[in-house]
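Novice: Fold the following for me, if possible:
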Amino acid sequence: MEVLVEKLQQAFQLTSDLVEGLEASQLSLGLGELPSNRIGEQLWCVVGARESYFKAIQKSEWAGFNCSLINVASKPEIIERLQLTQSDIIAFLSGKTLSDKQVDLVIDLLTHEIQHHGQLIRYLYGNGIKFPKSWRQKYSL
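Specialist: This is a model prediction of the structure:
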């Protein structure tokens, strides 16, 4: 469990590093003519998944998707939600023994976070945005 929490914490930190390096105006960027939402909307999904999976992990069952992030164009609000969800989840998981169902939900959360990293890589490439050092090192960008 300790390794899983460490991997989750690393993924969360990578997401934070990316957002902190973005300019607020970049949150409204999409992928040109390609069907896509906006960077801020990708982050809305990240926050919502963290909140929803956290609730599911606590209850040992899926309880639906909800997201408290209101303004997907507000960098301060996104950073606040990312920090809060990271600290809540890591504090809850640290030192706990989880059921197999809970571990499965933690793995689903980690998978979801990393899947968004892949999507966000496309957004940054597509918009000529520089990657943070942590992303260049982790993903060989």
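Novice: from here on, contacts and neighbour counts on C-alpha atoms
Specialist: Fine.
Novice: quick one: what helix or strand has the residue most central in space within the chain in it?
Specialist: With distances taken as C-alpha atoms, centre = their mean, the residue of the chain nearest its centroid is V46 (4.0 Å). V46 belongs to helix 39-59 when assigned by DSSP states H and E.
Novice: Which residues does that helix contact?
Specialist: Applying C-alpha atoms under 8 Å, 6 or more residues apart in numbering, the external contacts of helix 39-59 come out as 26-30, 62-69, 72-73, 78, 81-82, 85, 89, 101-103, 105-106, 109, 112-113, 116, 120, 123.
Novice: Please, a ChimeraX command that selects the buried ones among these?
Specialist: When burial is assessed using 16 or more other C-alpha atoms under 10 Å, the buried subset of the contacts of helix 39-59 is captured in ChimeraX by this command:
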select :26,27,29,30,69,72,73,78,81,82,85,89,102,103,105,106,109,112,113,116,120,123
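Novice: Second input sequence below; structure requested for side-by-side comparison:
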Amino acid sequence: MLNIILTNLENRFDVFNDILATVDDNDFHKKLDVPKNKSIAEHLWCVIGARQSFARAIQAGEWQGFECSLDTEAGPAAYKAALDKATAIFHRTVRDLDTWSDDREALLAQLYEHEVMHEGQLIRQVYGLGLSMPATSTWA
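Specialist: Coordinates of the predicted model:
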């Protein structure tokens, strides 16, 4: 099961990179006129922070709290750099683990659930802005 979750996470990572690559500066911080809507930037900020936070948690074997290193007002290039860095931190954490415990696997599953939730929200956002989802998104 562990390898399935890791493979599925990699697919989500690709989707977020592809979304970021196709969105221009004008749409990046734009919100839809619906209650509690978040911009693409706000969703990606949460994804970046989650990758950073879950990497720390998986390494420690328990939740360590949420933190995101990125300023929410940054532009797409800064988000791309932060997304790449958070992904690299996650990969390094997984690669360097000696053993997987049930607690670590549960944290990994929670990260996967978080990524899937944000992908669904981004599908709504991207389509609401009149844009197209990348082909890598199997849910769109």
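Novice: returning to what we had before: average offset of the helix holding V46 of structure 1 relative to structure 2?
Specialist: Following the fit onto structure 2, the mean deviation recorded for helix 39-59 of structure 1 is 0.8 Å by mean C-alpha distance after the TM-score superposition for structure 1.
Novice: and the angle from the following helix or strand past that helix to helix 39-59?
Specialist: Under the assignment DSSP H and E, the closest C-terminal helix or strand after helix 39-59 of structure 1 is helix 75-93. Here the directions of helix 75-93 of structure 1 and helix 39-59 differ by 20 degrees (axes from the mean of the first three to the mean of the last three C-alpha atoms, to 10 degrees).
Novice: what comes up buried for helix 75-93 of structure 1?
Specialist: Judged by neighbour count (16+ other C-alpha under 10 Å), helix 75-93 of structure 1 contains these buried residues: K75, I78, I79, R81, L82, T85, Q86, I89, I90, L93.
Novice: now do stretch 47-66 of structure 1
Specialist: Neighbour-count burial for stretch 47-66 of structure 1 [16+ other C-alpha under 10 Å]: 47-58, 60.
Novice: As TSV, those with distance to Q13 of structure 1 would be great.
Specialist: Supplementary listing: these in TSV, determined by distance: C-alpha to C-alpha, whole Å:
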residue	distance to Q13 of structure 1
V47	13
G48	17
A49	16
R50	13
E51	16
S52	19
Y53	17
F54	17
K55	20
A56	22
I57	20
Q58	22
S60	25
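Novice: Closest one of these to L18 of structure 1?
Specialist: Using C-alpha to C-alpha, V47 comes nearest to L18 of structure 1 of the buried residues of stretch 47-66 of structure 1, at 14.0 Å.
Novice: mind checking how far that closest one is from L141 of structure 1?
Specialist: Relative to L141 of structure 1, V47 of structure 1 is positioned 24 Å away (criterion: C-alpha to C-alpha, to the nearest Å).
Novice: ok, now E20 of structure 1?
Specialist: Using C-alpha to C-alpha, one gets 18 Å for the distance from E20 of structure 1 to L141 of structure 1.
Novice: same check, this time on P132 of structure 1
Specialist: 10 Å.
Novice: With I121 of structure 1 instead?
Specialist: Relative to L141 of structure 1, and taking C-alpha to C-alpha, I121 of structure 1 is found at 9 Å.
Novice: Quickly list what's touching both of these two.
Specialist: When contacts are counted by C-alpha under 8 Å, 6+ apart, I121 of structure 1 and L141 are jointly contacted by no residue.
Novice: Could you list which residues are in contact with K38 of structure 2?
Specialist: Under the criterion of C-alpha under 8 Å, 6+ apart, the contact partners of K38 of structure 2 comprise K31, L32, Q125.
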